[in-house]
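J.: sequence plus the predicted model coming up.
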Amino acid sequence: MGVPVYHGDFYSDDFILNPTQGYADLRALGPVIWMEQQNAYAVTCYNEVVHVLRNPATFISGNGISMNDDVNALLKGSTVNSDGDEHDSRRRVTARPLMPKGIEHLEQYIHETAQALGDRLVDQQTFDAISEFAQILPLSIVIDLVGLDESGRQNMLAWGSAVFDVMDGHNERSQVAFETLVGLRKYLDKYGRAEYLKEGGLARRIFELAPEHGFSEADAAQMMRDYISPSLDTTISASGYMAYFFATHPDQWELLLNNPDLVPNAIEEVVRLTTPIRSFSRYVAEDTEISGTKIEKGSRVMVIYGSANRDETFWDEPDRFDITRNVRKHVGFGHGVHLCMGMHLARREMINLLEAMRTRVARWELNGSPEIQMNNSIRAFSKLPIKITPQ
């Protein structure tokens, strides 16, 4: 019996606009399928996704995680595009400042920024939950934290979005994004040196830690991408959907108002149901099998995080937003050795944001039609009109 074939395009407008149905269509074919349009295998169910992510020696990232070789060459040198000892060494440099202890000093600033934002939005009562809510904390904290010069600061959002848009590598969106990333490469070539970076910033810290782990200044410049590229979009995506889910599920907001201890779990449920990063891929380093399906060396396997987080064989009523569910095992931040480096900071930002609104807002409502951001890999709104009722 052959591998089930999906004939649609995972990166099409239709799939991006209707991902829940798209994921269901993929899972209906099976846990391991062939993506005809992408010329790759895909794992669609929770156990198979976790299997791939737990076996990084077989399903490697060092050949890139995009579906396009030119993109993978352009992004070579970042932590996420590395394996084994090289990955571990790079991660010791880039991840250390983002561990819980490394971001403790930010807690007061995050809290105060979130509280001030809550006050402003309650005064307004109507706002765009993307530009006036979801983007505020990441843009004010991460951009300053990374510590680029003014040119870099102005381009971080565009660079971050482009990194995810190039993951297909073949449609018009990815071609435009590729040119944006060429601009990032030129920026790193010119400004990827310690003297251009803010004292105490994360990017500057890379240049201080890199020599201790055997990396050159050129290596450090490439590792800067770990902060520049993925540090904004995922948090903005989840924060926007947080507003959407509570506006469309008033019972869950009422539950949260009466049970403030549920705030951290509510954040995890938002991340599960949103799954900001729809998919990355892995290169198959040796002949292997996934759930009985033979996978040949040299193939690509798409890891569909968004589908795994809605797998009905693993989750009870997976399409339901439930802030009380046991959501510990979601893969919204990835899994295994490539677990999202910035997840601790993202959690602190979203928890503070939700706490600020929980103590001020009686009700959330949609105040118009949301608009979906057309991005190949990030699931997000580009506009989300919201109305809140103050307490």
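T.: Sure, I can see it. Note that this is a predicted model, so its numbers are computed, not measured.
J.: drop to CA atoms for contacts and neighbour counts, all remaining ones
T.: Noted.
J.: list the buried residues of stretch 340-350.
T.: 340, 341, 342, 343, 345, 346, 347, 348, 349, 350 (16 or more other Cα atoms under 10 Å).
J.: ok, the spatially most central residue of the chain to residue 226 distance?
T.: With distances taken as Cα atoms, centre = their mean, the chain has residue 234 as the residue nearest its mean C-alpha position (3.6 Å). In this view, residue 234 and residue 226 are 13 Å apart by Cα to Cα, to the nearest Å.
J.: next one: residue 108
T.: Taking Cα to Cα, one finds residue 108 at 25 Å from residue 226.
J.: what of residue 26?
T.: From residue 26 over to residue 226 the distance is 30 Å, taken as Cα to Cα.
J.: next: residue 12.
T.: Separation of residue 12 from residue 226 (Cα to Cα): 27 Å.
J.: the more surrounded of these two?
T.: Using other Cα atoms under 10 Å, the more surrounded residue of residue 12 and residue 226 is residue 226, with 21 against 13.
J.: alright, now check it against this:
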Amino acid sequence: MTVTTPATEIDLYTDESVLAPYENYRELRSIGPAVWMETYGAWAVPRYREVYEALHDHESFSSASGVGLSEELNRVMAGGTIASDPPEHDRIRRVLGRQLTPKALRHHQVYVEQRATALVDELVERGSFDAVTDFAQTFPVGLVPDLLGWPEAERANLLDWAAAGFNALGPMNERTLAGMPVLKGLWEFLGQLASTRDLRPDSWGANLVAAVDAGEVPKELLPTLLGDFLVPSLDTTVSSLSAAIWLLGTHPEQWKQIREDHSLIPNAFNEIVRYETPARGFCRLLTRDRELDGLTLPAGSRVFLLYASANRDERFWENPDDFDIRRPNVAAHLAFGHGLHGCVGQGLARMEAHALLKELAKRVERIETGEPTWRRHNTIRGLEALPTTLHV
């Protein structure tokens, strides 16, 4: 019997696909549990069940050789939290994660809420603003470097560095190449910071240095781990915060429900990141032949786990293209990954979003949004601009 390999010529990285990805994801899901991408010589895994399975099988789906499509960048990025397997991954994550446990984050709850109040005060006073630059970027860029103990003089490049880091996870296309000089600047700065240790005492960054000095992780990993704290905590949060304004502005009846019942905010945020998943997905390398729903993927294959497609999979979700803040099983989304590589910083992202949405819900009757402009980016699904007016 001849088995036909499900294959496609769909290019997920054209401008058209980046700006409007969901029809391509739907087509990939209709083709099979895994689909060979002719353009990139890798498998795309577009359905929920198979992505979930892969995220819980690190022995077959390895992260240690990098999680991007470009082997050049994978070689450079290997060894950090996202690009490692147990037992190395467990040791690194334990050091990073101790700053980000629910108990540790509770110490920052009041600080985060105070900053949320201050920002919403300012935006209510202004009335009209851009939800991306003035809201979604302003909050994490002001907050995260403070927690990390980042030098004040080195904050202007943070968003460019984060964008280049995520772009590099795609293929070696124009976006990746354009970000290479920026990424080089980030690597040089991280190396310098690891050497000078110019970090505020008792900050997350200083605690990481102390763990290195105590021998918990190798000294040569310090620049990578400092970057692991910074890069994932910015672009994905910016994406989810701007999506929140857009979705709640265009669904006023759901915003009204949140205003009337603030306990809906956690579920609403889960639905926001399910519906507009910030990072479209990450790659793995198969260490052995692996079957997905009757299809065998050979060892040595690069496999692209499409979180954003899985979060719209009609086989798992009821009416997946509807935005519904009361969706009953929405906590099962894969926007932050799952399993041992689940996003270590998701607790901080949730704390930021919950604080901002609660403060807006107290003050704002209606969110009016204009025409959104979407980013052209290899990995991050996000808005570039969103004219917004708050009606109190």
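T.: Great, that's in hand. The structure displayed is predicted, hence computed values, not measured ones.
J.: ok so, going back, counterpart of the residue nearest to the centre of structure 1 in structure 2?
T.: By TM-score structural alignment, residue 234 of structure 1 lines up with residue 236 in structure 2.
J.: A strand includes that match, no?
T.: No: with DSSP: H, G, I helix; E, B strand; the rest coil as the criterion, residue 236 of structure 2 is located in helix rather than a strand.
J.: ok, and the closest non-adjacent residue to it?
T.: Sequence neighbours aside, residue 278 is the residue nearest to residue 236 of structure 2 in space, at 5.3 Å (criterion: Cα to Cα, 6 or more residues apart in numbering).
J.: pretty sure that neighbour sits against residue 383.
T.: No: in this structure residue 278 of structure 2 lies outside contact range of residue 383 using Cα atoms under 8 Å: 10.1 Å.
J.: so what sits against both of the two?
T.: residue 239 (Cα atoms under 8 Å, 6 or more residues apart in numbering).
J.: who's in contact with residue 134 of structure 1?
T.: Applying Cα under 8 Å, 6+ apart, the residues near residue 134 of structure 1 are 235, 236, 237, 239, 240.
J.: that one -> structure 2?
T.: Match for residue 134 of structure 1 (TM-score structural alignment): residue 136.
J.: quick one: the equivalent of residue 312 of structure 2 over in structure 1 and residue 20 of structure 1, what's the gap?
T.: Matched by TM-score structural alignment, residue 312 of structure 2 corresponds to residue 310 in structure 1. Distance of residue 310 of structure 1 to residue 20 of structure 1, given as Cα to Cα: 8 Å.
J.: who has more neighbours, these two?
T.: Between residue 310 of structure 1 and residue 20, counting by other Cα under 10 Å, residue 310 is the more crowded of the two (27 against 16).
J.: give me the contacts around the lengthiest helix in structure 2.
T.: Ranked by residue count, the top helix of structure 2 under DSSP state H comes out as helix 174-196. Here helix 174-196 of structure 2 makes contact (Cα under 8 Å, 6+ apart) with 160-161, 163-165, 167-168, 170, 199, 209, 222-224, 226-227, 377-378.
J.: name the nearest residue to residue 40 of structure 1, ignoring sequence neighbours.
T.: residue 300 (5.1 Å).
J.: what is the equivalent residue in structure 2 for that neighbour?
T.: Residue 300 of structure 1 maps onto residue 302 in structure 2, with residues paired by TM-score structural alignment.
J.: show me the strands in the stretch 251-392 of structure 2, by range?
T.: 281-286, 290-292, 295-297, 302-306, 366-369, 373-374, 383-385, 387-391 (DSSP state E, counting those that start in this stretch).
J.: what's the mean distance for the last one versus structure 1?
T.: Once fitted to structure 1, strand 387-391 of structure 2 is off its aligned match by 1.3 Å on average (mean Cα distance after the TM-score superposition for structure 1).
J.: for that strand, name the packing helices and strands.
T.: strand 128-130, strand 366-369 (3 or more Cα pairs under 8 Å, 6 or more residues apart in numbering; DSSP states H and E).
J.: most packed of those?
T.: strand 366-369 (a mean of 20; mean count of other Cα atoms under 10 Å).
J.: mean deviation of it from structure 1?
T.: Strand 366-369 of structure 2 differs from its equivalent in structure 1 by a mean of 1.4 Å after superposition (mean Cα distance after the TM-score superposition for structure 1).
J.: what about residue 302 of structure 1, neighbour count?
T.: Neighbours of residue 302 of structure 1 under the rule other Cα under 10 Å: 27.
J.: can you name the residues that contact it?
T.: 40, 41, 42, 43, 279, 280, 281, 282.
J.: for residue 152 of structure 1, which non-adjacent residue is spatially closest?
T.: Nearest in space to residue 152 of structure 1, with sequence neighbours left out and distances taken as Cα to Cα, 6+ apart, is residue 187 at 7.7 Å.
J.: mind telling me what that neighbour corresponds to in structure 2?
T.: So, by TM-score structural alignment, residue 187 of structure 1 is matched to residue 189.
J.: its match: neighbouring residues, count only.
T.: 15.
J.: equivalent analysis for residue 198 of structure 2, please.
T.: When neighbours are defined as other Cα under 10 Å, residue 198 of structure 2 has 14 of them.
J.: tell me the SS of it?
T.: Put simply, residue 198 of structure 2 is coil when judged by three-state DSSP.
J.: how about the contacts made by it?
T.: Counted by Cα under 8 Å, 6+ apart, residue 198 of structure 2 has contacts 150, 151.
J.: residue 251 of structure 1 pairs with which position in structure 2?
T.: Residue 251 of structure 1 maps onto residue 253 in structure 2, by TM-score structural alignment.
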